[in-house]
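K.L.:
Structure of the sequence below:
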Amino acid sequence: MVTVSTTLSAHEIGSKCIEAVQRIFPDFQPGIELESEEFPNHRDAIEISQEGIATDLFLELLSEQRILDTALDAMSLNMGTTSTADSTQYTTSFLISRQAALMGKVAFVLESERTVGGVINVSMESPDLTLWIQEATWHPGRRDVPRSVGDELSMRADGAVTEWFDKKGRATIHPDD
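P.N.:
Model (predicted):
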């Protein structure tokens, strides 16, 4: 299950915020009527959310932008599990820049970052979520450099990259090959 949410602050134009989400997740229909969009408005910040969102366009954009490895890392950075007596569910959540989304682009945001224009919060839950993320972000380059959730090539929690080459240009991955 995929849940998408965003918070509309009092100073933001609600229709633009919703449009940004819909440019990545077109079936996002929050079902709320926004009050006047004129400044100054007197509404409090409100969170809008919808469950059961399709990820087709989101995944297509990741491929078009050629950020599938980044997506693998960003989407699995907060991977966790929830267990019940009969099953284990894998869960994850990640943030996308609403400003980039308004232009039809996906830009992942770390939880420690403050970003202009707000964020889209995406939560996912499934018994086979790890496998799904790996398959959804697969590309032909993985034949040469296999990747998986949480592997030694994953970006660090602070967003720092794992270097594939040292300062002299020698490969640091698969040095035995």
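K.L.:
Please make it C-alpha for all contacts and neighbour counts, starting now.
P.N.:
OK.
K.L.:
tell me, what residue is most central in this protein?
P.N.:
When Cα atoms, centre = their mean is applied to the chain, the residue found nearest the centroid is Phe94 (4.4 Å).
K.L.:
helices or strands next to the helix or strand containing that one in the packing?
P.N.:
Following DSSP states H and E, one finds Phe94 within strand 88-97. Strand 88-97 is packed against helix 68-76, strand 80-83, strand 108-109, strand 119-126, helix 129-136, with contacts defined by 3 or more Cα pairs under 8 Å, 6 or more residues apart in numbering; DSSP states H and E.
K.L.:
compare with the first, here's sequence two:
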Amino acid sequence: MEAHVTVTVRPRPHENLSCICRAITRLFPDHSGITDHSPTFPITTEADEIVHKTNDSSFFFERMQQQRILDTAMDIMALKSDGNRTSFRLGLAAAEAGKVSFVLPDDPIPPGNEMIVVIEGTELNHWIEQNTWHEGRRRHPRYIGDERTLTKADD
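P.N.:
Below is the predicted model of the structure:
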């Protein structure tokens, strides 16, 4: 199965667009990082959304493996999954440091803004389980919807 990933950031007027692009690139290296302008003071309009589309999420999953957060990733990615599409939010400030930091669904926008990630594809839940698999699951099996799944009550 091939998954299509869309990353979206809605820049706020005070944010530096090149810093936002750098943050996206730290988790999704195939992002071109282009910014078409640097705003000048006073800023009177909001910047357009920065959108990155990719079919390569391997580096993103490598980062989560390095941070040892694959079980959390599976739970967060599955929270809004309908089997073909899911979405979740990541802290932009953490991404700028090359870290994956999930923002819970009902939490406000974190300091430093957020990126919204949408993943689409057929058999998406199976794809999520495969991509978040790690050796620890040999001894402690996990799957989407099991008794250890993160729920809204765990917030």
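K.L.:
Tell me which of the helices and strands packed on strand 88-97 of the first structure lies nearest to Ala20 of the first structure.
P.N.:
For those, the distance to Ala20 of the first structure is smallest for strand 119-126, at 8.8 Å, taking Cα to Cα.
K.L.:
just the angle between the strand holding Phe94 of the first structure and helix 129-136, please?
P.N.:
50 degrees (axes from the mean of the first three to the mean of the last three Cα atoms, to 10 degrees).
K.L.:
report the angle between the axes of strand 88-97 of the first structure and strand 119-126?
P.N.:
Strand 88-97 of the first structure and strand 119-126 are oriented at 160 degrees to each other (the same axes, to 10 degrees).
K.L.:
Which part of the second structure matches the helix or strand just after strand 88-97 of the first structure?
P.N.:
Using DSSP H and E, the next helix or strand after strand 88-97 of the first structure towards the C-terminus is helix 98-102. Mapping helix 98-102 of the first structure onto the second structure (TM-score structural alignment) gives residues 92-96.
K.L.:
Any chance you could list what contacts the matching stretch?
P.N.:
19-20, 22-24, 26-27, 100-101, 111-115 (Cα atoms under 8 Å, 6 or more residues apart in numbering).
K.L.:
mean deviation of it from the first structure?
P.N.:
Here stretch 92-96 of the second structure, set against the first structure after superposition, deviates by a mean of 0.4 Å using mean Cα distance after the TM-score superposition for the first structure.
K.L.:
Name the residues of the biggest helix by length in the first structure that are buried.
P.N.:
What stands out as the longest helix in the first structure, according to DSSP state H, is helix 14-24. For helix 14-24 of the first structure, burial by neighbour count (16 or more other Cα atoms under 10 Å) applies to Gly14, Cys17, Ile18, Glu19, Ala20, Val21, Gln22, Arg23, Ile24.
K.L.:
Kindly indicate which of those lies nearest Ala54 of the first structure.
P.N.:
Checking the buried residues of helix 14-24 of the first structure against Ala54 of the first structure with Cα to Cα, the nearest one is Ile24 at 9.9 Å.
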